[in-house]
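Novice: The following comprises the amino acid sequence and a computationally predicted model.
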Amino acid sequence: MSDEFDYEELGLVAGLEIHQQLDTDAKLFCACPTDLREPEEAERTFTRYLHPTKSELGEIDEAALEESQVEREFEYLAYDSTCLVEEDDEPPHRLDDEALETALEVAQLLDMDVVDQAHVMRKVVIDGSNTSGFQRSSLVAQGGEIRTSEGTVGVEDMMLEEESAQRVEETESGVRFSLDRLGIPLVEIGTEPDISSPEQAREAAERIGMLLRSTGKVKRGLGTIRQDVNVSIAEGARVEMKGVQSLGDIEDLVRFEVQRQVRLLDVADTLQERDAEVGDVQDVTDVFAETDSSVIRSALESDGLVYAVPLFGFDGLVGKELQPDRRLGTEFSDHAKRHGAGGIFHTDELPAYGVTEEEVDALREAVDAGPEDAVAIVAAEADVARPSIEAVAERAETAIEGVPEETRDAKEDGTTSYLRPLPGAARMYPETDVPPVEPDPSDVPEPELLTEKAERYEEDYDLDAGLAEQVAYGQRWELFEEGVETGVDATLAAQTVESTVTELRRDDVPVENLDDDHFRGTFDLIAQGELAQEGVPKLLAALARNPDLTAEEAAEQEGLGSAGEEEVREAVVEVVERNEDQIEEQGMGAFSALMGECMGALRGKAEGDLVSQILREEIQKRA
C-alpha cells in the first residue's frame, strides 16, 4: 500500500469524469445498432492515417501533436451493420433523440441546469479511436451537485458524446480497431475539484453510478462505464488518470498518485540541491560493440544504434521508487516507449542484463559522467533510438522542476503509466454538419432512484433488505414487477431473477442465454400452478442450455409439471416404504435424509412445504 498521508495538509484536490454508455436503439449520429460484435464477424477492413489539425485559433493541441510524432497505421474492422457515417465517408446525422432524452433524465437526477441550445463540437483525437480523427461532443447541462458523507461535490458539466472505437490489438504497423462500439452514445459527467480524500472519490463515483443506473437506460457490464480521476496536491500538478473500470480501484489510484507526486517533489528538491542538469544526447554504439547483453546485441544486429543521455546529479534517484514496482526510471521508459523503443537501461540498475561493469565505466567516460551522475541509454532501430532517448531527456528535465501535468493510464494494481500530455482547449471546434438542438427537460419524467426503489420493494412486497436491494440494483427489476403482477409470490419472483440466476452461473450454466421471454414464461407457469418453486432452477437451467425452447416446452421436456397432492403422496409413500428400517430405527430423525430423496423423486414438481407435510405424516404413521 501507499504511504499514509495527511491529505488536508498536502492540499489534495481531486475530481471525477464519469463516462457511461447509454442503452439506446441507435448510435448518436446514425441509425446503426449499438450491439457489440465479435471481431471474427467482421466482413471487411480498411485503413487510415490520422494527422493533427489546427483549431479555429490556428493552434495545434499538444497531446495531438505528440501523438502525430509516432507514425502508425490504423486498421478498422467493419461489419454488415457498419455505415458510411462510421467510416467517415458521410456526414453525421442529427443528434439521436433517445440519447438526448436519457441525458436530460440524468441532468434531473444531478440537479443540473440544462442548456438552452446544444451545439455539437469536434474534439481532435488522432490515436485511431475514431475514423474521422476527432470525437463529437455536445454540452447538455451544467451546475449540479451530489452529496457524500464528507460533504457536497459539485457537478461542473455533462456532455453527450460518441463512444470511441474498440481497440482490438496492436499490429506490426499500428493498431487494429473494431467499429461496433464507435458512435454508441455516452454521457460524460465532470465533477468540480471538491474531492479531498480517496474515500470520498470512491463514494462520489458510486453515487453518480447509482444515479445513472436509476434511469434504467444505461448499458451494464465491463467496459460500459469508465472513470477518469484528476488528482493534484498543493505543490504538485494536475494529473488525469484515464480508464478506471472498477470503483474498487479508485481509492488506491488516488493514494498512489499522491505518493507519486510527493516522491517526485522530494526528487526535485534533491536535484535542485545538487544543481542537476541534463546533458546532450550522444551516440554510444561503439561502447557496446562487443556486448553480451541480448537486448543491445539484438538491436545492433538489426543495424540499430545505442544512444545515451548523461543525467548530471541524478545518481541514485533514477532508481527511486515512486509507486509499487515503478521508479523514476520507469517513467523515463514510458516516454521512450511512446517513440517505439522497448525501454531503457540506466546506471542506477547497471551492471545487469548482460551489461558489464567495464561497459558501464566506458559509458560514463564516453558521456563525461562522474560518480554523482546517472546515464540512461536506449538501444533500438536507427530511426527509433534517438527520438526515444530525446523523450527521456525531456522527461528528466521536468523531473528537476517537479511534477509534470500529464494524462496517465490507470492499471488494475492502482499504479499508472504515462500516456500523453494533458489536452488543451486547442483541440475543440464546432461541428458544422450537425444542427444545434433545443433540449426541453419539461417533458422528461424524473426516474425513481435505485435507493428509493429498494425501499419500495421492502415496504410494498415485504422483501428483506438484501434481496430488495439486489433486485432494485439488478437489470431485471422490470421482470420482477411483471412477475408479481401475474400473481407470483414476490420473494419467489425476486429469487428467480437474481439469486437463482447467480447460483446457476456459479454452476457454469450459460445464464447469459436467458432472455426476458424465458422469465415471463417461467412466471406464467408458476402463476398457473403448473410449476413448483423447486422446479424453477431446473427450468431456467434447461432454457439457458436450449434458448430456442419456450418455458412451456422446456418444462415438458424436463418433466416439470406441477404435481397434485395425490401424486406427491404416492411418491412420498414409495420413498418411506423403501426406507422402513431406517424409520423404525431413527423415527423422525430420518426426516432430513428422506426429504432430500422425496424431492429428488418428484424432480421439482412439488412445493417443499407440501412434501414436508406429507412426509411427516407418513413417518409418524410408522414410527
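Specialist: Great, that's in hand.
Novice: Please make it C-alpha for all contacts and neighbour counts, starting now.
Specialist: Noted.
Novice: before we move on, which element is Ser592 in?
Specialist: Element membership for Ser592 (DSSP states H and E) is helix 591-602.
Novice: quick one: buried residues of that helix?
Specialist: Residues of helix 591-602 classed as buried by neighbour count (16 or more other Cα atoms under 10 Å): Phe591, Leu594, Met595, Glu597, Cys598, Met599, Leu602.
Novice: Stretch 307-316 now?
Specialist: Those would be Tyr307, Ala308, Val309, Pro310, Leu311, Phe312, Gly313, Phe314, Asp315, for stretch 307-316 by 16+ other Cα under 10 Å.
Novice: thinking again about what came up before, now, which of the buried residues of helix 591-602 sits nearest Leu492?
Specialist: Minimum distance to Leu492 across those is 18.1 Å, recorded for Met599 (Cα to Cα).
Novice: longest single helix anywhere in this structure?
Specialist: Longest helix in the chain by number of residues (criterion: DSSP state H): helix 250-273.
Novice: rewinding a little: now tabulate the buried residues of helix 591-602 in CSV and tack on distance to Asp462.
Specialist: Shown next, in CSV, are the buried residues of helix 591-602 (distance: Cα to Cα, whole Å):
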residue, distance to Asp462
Phe591, 31
Leu594, 32
Met595, 28
Glu597, 32
Cys598, 30
Met599, 28
Leu602, 30
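Novice: Run through the helices of the stretch 51-200 of the chain in chain order.
Specialist: Along the stretch 51-200 of the chain, the segments classed as helices by DSSP state H, counting those that start in this stretch run 62-68, 97-109, 198-214.
Novice: what number of residues lie near Glu570?
Specialist: By other Cα atoms under 10 Å, 12 other residues sit near Glu570.
Novice: before we move on, back to that, out of the buried residues of stretch 307-316, list just those in strands.
Specialist: Tyr307, Ala308, Val309, Pro310, Leu311, Phe312 (DSSP state E).
Novice: dump the residue contacts of the first one.
Specialist: Just to be clear, that refers to Tyr307. Val281, Gln282, Asp283, Val284, Thr285, Ile377, Val378, Ala379, Ala385, Arg386, Ile389 (Cα atoms under 8 Å, 6 or more residues apart in numbering).
Novice: and with 10 Å instead?
Specialist: Applying Cα atoms under 10 Å, 6 or more residues apart in numbering to Tyr307 gives the contacts 281-285, 376-380, 382, 385-390.
Novice: Test my guess that Arg213 contacts Leu450.
Specialist: Yes. Taking Cα atoms under 10 Å as the definition, Arg213 is a contact partner of Leu450 at 7.5 Å.
Novice: Tell me the residues that contact both of those two, please.
Specialist: Ala472, Tyr473, Gly474.
Novice: any idea which of those is the one closest to Val488?
Specialist: When the shared contacts of Arg213 and Leu450 are compared against Val488 (criterion: Cα to Cα), the nearest one is Ala472, at 17.4 Å.
Novice: any idea how far the closest one is from Gln282?
Specialist: 64 Å (Cα to Cα, to the nearest Å).
Novice: before we move on, what about Ala393?
Specialist: Taking Cα to Cα, one finds Ala393 at 11 Å from Gln282.
Novice: Structure two is appended below for comparative analysis:
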Amino acid sequence: MTAAYDYEALGLVAGLEIHQQLDTATKLFCNCPTTLREPEEATHQFTRYLHPTRSELGELDDAAVEESKVEREFTYLAYDTTCLVEADDEPPHRLDEEALETVLEIAQLMDMTPVDQANVMRKIVVDGSNTSGFQRSTLVATGGAIETSDGPVSIEDMMLEEESAQRVEETDAGVTYSLDRLGIPLVEIGTGPDIRSPEQAQEAAERIGMLLRSTGKVKRGLGTIRQDVNVSIAEGARVEIKGVQSLDDIADIVRTEVGRQAELVEIQDELEARDGAVHEPRDVTGVFEGTDSGVIAGALNDGGSVFGVRLEGFDGLVGREIAPDRRLGTELSDHAKRHGAGGIFHTDELPAYGVTDDEVSSLREAVDASPDDAVAIVAADSAVASSAIEAVAERAKTALDGVPEETRGANQDGTTRYLRPLPGAARMYPETDVPPVEPDPSDVAVPELLTEKVDRYQADFDLDAGLAEQVAYGRRMPLFESAVEDGIDPTFAATTLESTLTELRRDDVPVENLTRGHLEQVFGMADGGDLAREGVPDLLSALAAEPDRDAATVAEEAGLGSAAEDDVREAVIEVVERNESQVEAEGMAAFSGLMGECMGALRGKADGDLVSQILREEIQKRA
C-alpha cells in the first residue's frame, strides 16, 4: 500500500519496547555461560508439555489460554553447559550482579530513577520458549526520557529479564528449542505512548540503541536486540507488534500498521452500512465430493472434512487489500493456521485452486449465502477444520467492530501477522524463589556516549569523521580503546579493525573466527617491529583459517616476519638495478611503478614508509 496518511488527523499513537541482550559472563539466574551454541553440539534433550496457571487472584491470562488451545510437545536441546536451573529442575539462583549493574548504567543514561527494591516476578509464557512456563522479570527503574527532533519521548519503565529459549524447528507435533540462549540477561525498555510519526518511532529506537551500545556491555549481532512496537489510531485499537529485528524496519512497520488499521476501519464502516453479520459454521463436506481441488481432495482422502461459514455482507471485502499482499482473508487465514489448518479458501477468490463455478454455487446454497455474502471454508482433519473455522468466524466478527486489540508478529517484508490476544495483568505474579534486591546506583559510573566518543576520537586521535564513527559504533570499540591505551597507533588500530577486517570479509575470509586475543597479538607484533603493517592482512587471513594457533607461530611459518632495514635496502636495490634504464630516463617519475614492485618483492615484510624512504634514496643516487 502506498497511500500517504495524515498521522495527526488519524490520531496515531505509538510506543516502543526495546529488548537488548546484555554481554555478561553468566546468565541471569545461574552460572552458565552466555555463549550461543550450534544445535549439532547438543549432548541430550528432553520434552515438556505446558499449560497456563491462574494468577494470585485466580484469573487466567487470555493470551496464555489461547496459546494452550494448540496442544504441542516442546523439545529442548541441552548442552554440556546446561544446568538444572535451565531445565527447571532446580530453583533459580540470585539475580546476577553484573547484569543489574549494567541496567543501572543504562538507567542513568536515560535519567531514570531506580526502584527502592527490585522484586522478581513470573510472567506466564506457555509457547514453550521457557522450560518453566513463565519468564522471570524485574522492574529496575522508572521515569526517564530521551530526546528526538520531534520532541521528548518518555521512558516509562526498565525491566531486567531472562532471555527466552531459541526456536530451532517447528513441526505439526510441536516445537524444538535450544537452551543455549535461555537465561541470558535481557534489558527491556518501554517508552510512553508519545510517538506521533513513523519517523519519530525510528529516531527514538536509534537513540535508545545508541545509549545501550554506549555502555560497551551489550551483545551485538543479529538477534541480540529486538524491538516491539505498539501502534494505534483514534478509531483503531492498540496493537503490539513483536520481534522487529532491524531498526531500519521500524518506520515501515508503523506506516504499514497505520494503513492496516485505517483499511479495517473502512471495512467496518462498509459492513455497518450492509448490516453485516457472521453466521454459525456448517459442515459442507458433501459439496466437494469428487472435487478436482488438490488441497480439498487431499483432506477428504485422509478422512477429513470441509467446514464453511457464511459472512453476511462481506462480499468483496474478504479479498480487500489491507496491507501489501495481505487481505482481510489473510487475517482470517492466520487464525485458522493457529489451529493447525493450512489456511482458508473464500468466495472472493473462487473459483480457483481446482474449485469450480458449480461447487461455488453449491457452497453458497449449502450455507444460505446471498450474492452480497462471502463464504470462507477450511479443509483439514475434522477436528482441526472444526476448530479452525470457529476461529475464522470469531475473527470475522471482530471485523464488525473494526480493529481488534492483539499481538502481531513482524514479517520480513514489513507486514505483520496475528500471533495472539494482548496479554493482561493476569499473567504476572511474584517469584518466590529469588529474594528481592535493593539497587544501589551510587557506585555506577555514567558511560561516555557513542556520539561523544566520535568527537573525542577526532580531537584526540586525529581520526577522520567517518573512521571515528565506524570505530565508536563498531562492536570492537572496547578493543580499539584498550589497544590505544597500550600505545598502538590509533589510526593503525582503527583502520585494521574497521577497514582491513571489512575487506577481508568481502574476500570471504572467515573473520568471525578472529578473537580479541588474535587481534591483540597482531597489534603487539606490529608495534614491536616483528610484523610489518603491510603483512597484517595476510596474517589475519591465516589466523582466521587456523584460529586455534597463535599469531607468532603462524607468522613465522608464513614468512611474514618483519625484514631488517638492511634486507629491505638490498631488495630495493635489486629492483632499482633491474630497472636501471627506466630510472635513468625518468628519474623520480619512475617511483610509483617501482614502489609496487618493491612491495611485491618484500611480500609484506616491510612497512611502506620504510620502503618508500629507501626507494627514493636509491633513485636519487642514480638520477
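Specialist: In hand now; what should we look at? Since this is a predicted model, take the numbers as computed values, not measurements.
Novice: Pick out whichever of Ala472 and Gln282 of structure 1 has more residues nearby.
Specialist: More crowded of Ala472 of structure 1 and Gln282, by other Cα under 10 Å: Ala472, with 24 against 17.
Novice: Could I get the contacting residues of the nearest residue to Leu186 of structure 1 once chain neighbours are set aside?
Specialist: The shortest distance from Leu186 of structure 1 to any residue other than its chain neighbours is 4.1 Å, reached at Gln21 (Cα to Cα, 6 or more residues apart in numbering). Contacts for Gln21 of structure 1 (Cα under 10 Å, 6+ apart) come out as 34, 99, 160-163, 181, 184-188, 212, 217-220, 223-226.
Novice: now do Tyr429 of structure 2
Specialist: Arg54, Ser55, Glu56, Leu57, Val120, Met121, Arg122, Lys123, Ile124, Phe134, Arg136.
Novice: Which parts of the stretch 351-500 of structure 2 are helices?
Specialist: 357-366, 382-399, 450-461, 465-473, 477-485, 490-494.
Novice: Distance from the third one to the middle of the chain?
Specialist: Remark: helix 450-461 of structure 2 is offset 29 Å from the chain centroid, using Cα atoms, centre = their mean, to the nearest Å.
Novice: Could you do the last one as well?
Specialist: Centroid separation between helix 490-494 of structure 2 and its chain, computed with Cα atoms, centre = their mean, is 31 Å.
Novice: So which elements touch the very next helix or strand once past it?
Specialist: Following helix 490-494 of structure 2 in sequence order, the next helix or strand is helix 501-506 (DSSP H and E). Packing partners of helix 501-506 of structure 2 (3 or more Cα pairs under 10 Å, 6 or more residues apart in numbering; DSSP states H and E): helix 536-545.
Novice: Give me the distance between Ile267 of structure 2 and Glu162 of structure 2.
Specialist: For Ile267 of structure 2 relative to Glu162 of structure 2 (Cα to Cα), the value is 41 Å.
Novice: err, His19 of structure 2, not the other one
Specialist: 11 Å.
Novice: ok, now Phe288 of structure 2?
Specialist: Distance from Phe288 of structure 2 to Glu162 of structure 2, by Cα to Cα: 50 Å.
Novice: which one of the two has more residues nearby?
Specialist: A direct count of neighbours by other Cα under 10 Å for Phe288 of structure 2 and Glu162 places Glu162 higher, at 23 against 20.
Novice: ok, then the element right after the longest helix of structure 1?
Specialist: In the C-terminal direction from helix 250-273 of structure 1 (assignment by DSSP H and E), the next one is strand 277-278.
Novice: Just say which of the helices of the stretch 351-500 of structure 2 is most tucked in.
Specialist: helix 382-399 (a mean of 22; mean count of other Cα atoms under 10 Å).
Novice: could you check the angle helix 250-273 makes with it?
Specialist: 90 degrees (axes from the mean of the first three to the mean of the last three Cα atoms, to 10 degrees).
Novice: Report the mean deviation for helix 382-399 of structure 2 after fitting onto structure 1.
Specialist: Comparison of helix 382-399 of structure 2 with structure 1 after fitting gives an average deviation of 0.6 Å (mean Cα distance after the TM-score superposition for structure 1).
Novice: Can you name every helix or strand that that helix contacts?
Specialist: Against helix 382-399 of structure 2 (3+ Cα pairs under 10 Å, 6+ apart) you get helix 250-273, strand 277-278, strand 282-283, helix 294-301, strand 305-312, helix 328-338, strand 374-380.
Novice: most tightly surrounded among those?
Specialist: strand 374-380 (a mean of 27).
Novice: now it: which residue numbers in structure 1?
Specialist: Here strand 374-380 of structure 2 aligns to structure 1 at residues 374-380, judged by TM-score structural alignment.
Novice: Ok, stretch 490-506 of structure 2 next?
Specialist: Stretch 490-506 of structure 2 covers residues 490-506 of structure 1 once aligned (TM-score structural alignment).
Novice: Check the offset of that stretch from the chain's centre.
Specialist: 26 Å.
Novice: of the ones in strands among the buried residues of stretch 307-316 of structure 1, closest to Glu459 of structure 1?
Specialist: Among these, and counting by Cα to Cα, the member closest to Glu459 of structure 1 is Leu311, at 68.5 Å.
Novice: Could you double-check that the closest one sits in contact with Ala376?
Specialist: Yes. The pair Leu311 of structure 1 / Ala376 is scored as a contact, 7.5 Å apart, by Cα under 10 Å.
Novice: list residues touching both of these two?
Specialist: Val318, His346, Thr347, Ala393.
Novice: Help me confirm that the first one is found in a helix?
Specialist: No. Checked against DSSP: H, G, I helix; E, B strand; the rest coil, Val318 of structure 1 lies outside a helix; its state is coil.
Novice: ok, now which ones touch the nearest residue to Asn513 of structure 1 once chain neighbours are set aside?
Specialist: The shortest distance from Asn513 of structure 1 to any non-neighbouring residue, by Cα to Cα, 6+ apart, is to Ala544 (5.2 Å). Ala544 of structure 1 sits next to Leu504, Val509, Pro510, Val511, Glu512, Asn513, Leu514, Asp515, His518, Lys538 when contact means Cα under 10 Å, 6+ apart.
Novice: In structure 1, which residue is most central in space?
Specialist: Gln245 (2.5 Å; Cα atoms, centre = their mean).
Novice: Any figure for the gap between it and Glu359 of structure 1?
Specialist: 44 Å.
Novice: And Ala532 of structure 1, by the same measure?
Specialist: 79 Å.
Novice: contacting residues for the closest residue to Leu12 of structure 1 other than its chain neighbours?
Specialist: Nearest residue to Leu12 of structure 1, sequence neighbours excluded (Cα to Cα, 6+ apart): Ile233, at 4.5 Å. Residues near Ile233 of structure 1 by Cα under 10 Å, 6+ apart: 7-14, 196, 239, 257-258, 261-262, 403.
Novice: Many thanks, we can stop here.
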